[in-house]
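K.L.:
pasting the sequence and the predicted model now:
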Amino acid sequence: MRGGIWVLNIFAAIWFMVGAVGSGLPLPVLAVAAVISGALIGWGLRTTGAEPSRNPNVGRLVGIWSAVEGVAIFVAANVCMNIGAQDAVAPVIAIVVGLHFLPLARGIPLPLYYATGAALVVLGLAALLLPGAERVGVTGLGAAAILWASCVLLIRQAQAWRAG
């Protein structure tokens, strides 16, 4: 649970920074990512306790699917660049990241990750329909919002589990 909180927030902050830069927002806005992620990590660490592992192979499962995700991102980004669709890279990465959540949702098991994955895929597909100049900003800021919202829901699930 705690590992998920860290990972969601680190990647939310990265997506926010990508989106902010892609949107042409002033650089001091980048601090927002650190504030939000820091606050959520702090809340999560204070709120969540030791939770029994749902699957003893979670680390292996996450490692395998993260490796698959990394290779898929590398291939997809290179395809986009080679066909002259540089503005499609961020939305395509969001789609790959979203798809990567689906086997995690089943294997961990954490049904919340189905919604996270689906939301990222829909975001990526919707961003591909936008004019090229808007794709990076919308994808980055949208992905950050999805990951932060997932973190909030994950923390609330942990609170409910602890409350009994």
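P.N.:
It's in.
K.L.:
going forward, measure contacts and count neighbours with C-alpha atoms only.
P.N.:
Fine.
K.L.:
from Gly49, how far out is the closest residue to Glu51 other than its chain neighbours?
P.N.:
In this structure, Glu51 finds its nearest non-sequential neighbour in Met1, 7.3 Å apart by Cα to Cα, 6 or more residues apart in numbering. Distance of Met1 to Gly49, given as Cα to Cα, to the nearest Å: 9 Å.
K.L.:
for the residue nearest to Glu51, grab the count of nearby residues.
P.N.:
19 (other Cα atoms under 10 Å).
K.L.:
the one 5 residues further on now?
P.N.:
As a burial measure, Trp6 scores 19 neighbours (other Cα under 10 Å).
K.L.:
the nearest residue to it once chain neighbours are set aside: which element?
P.N.:
Leaving out its chain neighbours, the residue that sits closest to Trp6 by Cα to Cα, 6+ apart is Ile41, at 6.3 Å. Using DSSP states H and E, Ile41 sits within helix 31-47.
K.L.:
so what does that helix touch, helix or strand wise?
P.N.:
helix 2-23, helix 132-163 (3 or more Cα pairs under 8 Å, 6 or more residues apart in numbering; DSSP states H and E).
K.L.:
can you redo those as JSON lines with distance to Arg106?
P.N.:
Below are the helices and strands packed on helix 31-47 laid out as JSON lines (distance: least, Cα to Cα, whole Å):
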{"stretch": "helix 2-23", "distance to Arg106": "15"}
{"stretch": "helix 132-163", "distance to Arg106": "15"}
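K.L.:
dropping in the other structure now:
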Amino acid sequence: MEKEPHRVPEATVKGNATGLFMMALFTMIWAGIAYGGLHGTAYALLLFIFPLLSIYFIVKGVALFRIAKNFPKLTDEEDIAEEKRRGKWFGIVFGAEGLGIFIGINIVVNLGHPELTIPVIALVVGLHFYPMGKIFKRTIDYYLATWSTIIAVCGIVFTLKKLMPANSILAFLGVGLAIATSCYGLNMAKRAANLLSV
């Protein structure tokens, strides 16, 4: 008797792998920002967890790409259309995030507050998770969107009210957003583990 083919399509496996690579990159970027704020302090050593997680995400992503060929290609017209729709909206949201970051930076710089650059980037990143939740039908996106947005708004308030030194705000934002991208990556890695065990 012939074994029933995997229900998960190849495109989903590759998409998960790509997501893991992206979370590895963004986790390192935010950890780098945190390191910039904590540099020269003993707390900087605590950031070692983020590079380790990034390496873990890359290893899982590579493993997924290697096994992707064992999964079926999309053949159902409805599934192909849905995959195209998701890809299109992902591209739109990703493009809007880049545009939002560009506009946000220009606004704060022209208003004479260049110190708000990183908090505004964090805010746009946080907000972009909301439509991602709808596109990919994932609840975790809404939690991470709310977490990241709160961190960003706090960073803006701390900066404007001068409630914390600039380095501490960088550390706060960097760690907060690195936690968000790490949680996202861990969620993807959990799904990757399920796929690798099939």
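P.N.:
Looks like it came in fine. All values reported here derive from a predicted model rather than from experimental measurement.
K.L.:
work out the TM-score between the chains.
P.N.:
The TM-score (TM-score structural alignment, normalised by the length of the first structure) is 0.82; 162 aligned residues with a Cα RMSD of 2.8 Å.
K.L.:
how close does stretch 117-126 of the first structure sit to the second structure?
P.N.:
With mean Cα distance after the TM-score superposition for the first structure, stretch 117-126 of the first structure departs from the second structure by a mean of 1.1 Å once superposed.
K.L.:
what range in the second structure does that stretch sit on?
P.N.:
Under TM-score structural alignment, the match for stretch 117-126 of the first structure in the second structure covers residues 145-154.
K.L.:
wait, which of the helices and strands packed on helix 31-47 of the first structure is closest to Cys80 of the first structure?
P.N.:
Evaluated over these, closeness to Cys80 of the first structure peaks at helix 132-163, with 12.6 Å, by Cα to Cα.
K.L.:
just want the angle from the closest one to helix 31-47.
P.N.:
If you take axes from the mean of the first three to the mean of the last three Cα atoms, to 10 degrees, helix 132-163 of the first structure sits at 10 degrees to helix 31-47.
K.L.:
helices or strands next to helix 132-163 of the first structure in the packing?
P.N.:
Using 3+ Cα pairs under 8 Å, 6+ apart, helix 132-163 of the first structure sits against helix 2-23, helix 31-47, helix 89-107, helix 112-128.
K.L.:
contacting residues around the aligned residue in the second structure for Arg135 of the first structure?
P.N.:
Using TM-score structural alignment, the partner of Arg135 of the first structure in the second structure is Ile169. By Cα atoms under 8 Å, 6 or more residues apart in numbering, Ile169 of the second structure lies in contact with Gly37, Gly155, Phe158, Thr159.
K.L.:
ranking by neighbours, what's the top pick from those?
P.N.:
Gly155 (27 neighbours).
K.L.:
any idea how far that residue lies from Asn167 of the second structure?
P.N.:
In terms of Cα to Cα, Gly155 of the second structure sits 11 Å off from Asn167 of the second structure.
K.L.:
and Ala13 of the first structure? What does it align with in the second structure?
P.N.:
Checking TM-score structural alignment: Ala13 of the first structure goes with Met28.
K.L.:
so its match touches Ser54, yeah?
P.N.:
Yes - between Met28 of the second structure and Ser54 there is a contact under Cα atoms under 8 Å: 6.9 Å.
K.L.:
so can I have a markdown table of the helices and strands packed on helix 132-163 of the first structure showing distance to Gly142 of the first structure?
P.N.:
Shown next, in a markdown table, are these (distance: least, Cα to Cα, whole Å):
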| stretch | distance to Gly142 of the first structure |
| --- | --- |
| helix 2-23 | 8 |
| helix 31-47 | 13 |
| helix 89-107 | 10 |
| helix 112-128 | 7 |
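K.L.:
ok, which of those helices comes nearest Asn78 of the first structure?
P.N.:
Comparing these by Cα to Cα, helix 89-107 comes nearest, at 8.6 Å.
K.L.:
before we move on, back to that, determine which of the helices and strands packed on helix 31-47 of the first structure approaches Ala90 of the first structure most closely.
P.N.:
helix 132-163 (5.6 Å).
K.L.:
now find how far off-centre the closest one is within its chain.
P.N.:
7 Å (Cα atoms, centre = their mean, to the nearest Å).
K.L.:
in it, what counts as buried?
P.N.:
For helix 132-163 of the first structure, a neighbour-count test (16 or more other Cα atoms under 10 Å) marks 134-152, 154-155, 158 as buried.
K.L.:
ok, the residue nearest to Val62 of the first structure when sequence neighbours are not counted - contacts?
P.N.:
Closest residue in space to Val62 of the first structure, ignoring its immediate chain neighbours: Leu104 at 6.8 Å, by Cα to Cα, 6+ apart. With contact set as Cα under 8 Å, 6+ apart, Leu104 of the first structure has these partners: Leu61, Val62, Trp65, Leu110, Tyr113.
K.L.:
mind telling me what Leu104 of the first structure corresponds to in the second structure?
P.N.:
In the second structure, Leu104 of the first structure lands on Met132 (TM-score structural alignment).
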